[in-house]
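S.K.: need a 3D model of the sequence below.
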Amino acid sequence: MEPSGQTVTKKQRPVNLDLRTIRQPVAAIASILHRVSGVITLFSLAILLWLLKSSLSSETGFLEVVDILDGFFVWFILWGMLTALAYHIVGGIRHLIMDAGYGEDLESGALSAKVALGVTAVLSVLAGIMVW
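M.R.: Model prediction:
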């Protein structure tokens, strides 16, 4: 009971703990992917800087890096790194435009998320063509 003498009833709210049934809006998915692509880009930068350092250290280091980069799996990872970087840049531009006051409402936010995903898909295909 509350101090005023009234009984407090707890609201029975529906609880859905099955994450497979929760449908996120496209703007939320775009925001989550922007954060994930930022983390991937951070780790990619560390790997690429290590490869650069190794390749510039000596002729032997360069040949070791060439051997590392000689394979489909490594090129696939590089394509993924480029795709993550492209999405992070496109998503960052989207966020900057929204910070400027454009596209803040629900409909235009969803549209800008779809455009960002579409532009990234095109850039990903172009990166795939460049890598292979």
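S.K.: when you work out contacts or count neighbours from here on, use the C-alpha atoms and nothing else.
M.R.: Will do.
S.K.: how close does the spatially closest residue to residue 22 that is not a sequence neighbour sit to residue 93?
M.R.: Counting by Cα to Cα, 6 or more residues apart in numbering, residue 22 lies nearest to residue 16, which is 8.0 Å off, once chain neighbours are set aside. Taking Cα to Cα, to the nearest Å as the criterion, residue 16 is separated from residue 93 by 34 Å.
S.K.: which residues touch residue 17?
M.R.: Residues in contact with residue 17 (Cα atoms under 8 Å, 6 or more residues apart in numbering): none are found.
S.K.: elements contacting the lengthiest helix in the chain?
M.R.: For the chain, the helix with the greatest residue count under DSSP state H is helix 26-57. Judged by 3 or more Cα pairs under 8 Å, 6 or more residues apart in numbering; DSSP states H and E, the packing partners of helix 26-57 are helix 59-68, helix 72-99, helix 106-131.
S.K.: another for comparison:
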Amino acid sequence: MKKQRPVNLELTTISFPAAAISSILHRVSGVITLISVALLVWALAVSLQSAEGFAMVHDLFTSFIAKFIAWGILTALSYHLLAGIRHMCMDLGYFEELNSGRISAQITFVLTIVLSVLAGVWLW
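M.R.: Below is the predicted model of the structure:
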């Protein structure tokens, strides 16, 4: 008996629902946040060692690229926070249906965009 199985699964043709994209991005933002903590702890340690270290970190963090990286860190952190709240609400039994899960994921995306714009305005 021959089973009908896909020979080549094209991942680019799969349309993921908003809730799946939200879950994947939550994990990615967690990794970005974890890596950025190491960078920020290093900057804190160098800035507290001496006045020269503080001046070096200050000069480093006032450049455009550093502000862009800080904006990315703040965006990842805000998304991770909002998606974490969404996941905790789902653990409590809310937003578990397909439609409400999709809407809560879209709300998370919109609020992240708003917080990202506010972080950009604050940094620049």
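S.K.: mind checking which of residue 16 and residue 93 of structure 1 has more residues around it?
M.R.: residue 93 (13 against 9; other Cα atoms under 10 Å).
S.K.: and the more buried one, what's its match in structure 2?
M.R.: Using TM-score structural alignment, the partner of residue 93 of structure 1 in structure 2 is residue 85.
S.K.: ok, now residue 62 of structure 1?
M.R.: Under the alignment by TM-score structural alignment, residue 62 of structure 1 pairs with residue 54 in structure 2.
S.K.: quick one: its match from residue 71 of structure 2, how far?
M.R.: 21 Å.
S.K.: in terms of neighbours, single out the busier of the two.
M.R.: Neighbours per residue, other Cα under 10 Å: of residue 54 of structure 2 and residue 71, the larger number sits with residue 71, 21 against 17.
S.K.: tell me who's in contact with that one.
M.R.: Counting by Cα under 8 Å, 6+ apart, residue 71 of structure 2 touches 116, 119-120, 123.
S.K.: that one maps to what in structure 1?
M.R.: By TM-score structural alignment, residue 71 of structure 2 lines up with residue 79 in structure 1.
S.K.: can you check residue 116 of structure 2 too?
M.R.: Under TM-score structural alignment, residue 116 of structure 2 pairs with residue 124 in structure 1.
S.K.: count of residues packed around that match?
M.R.: Counted with other Cα under 10 Å, the neighbours of residue 124 of structure 1 add up to 21.
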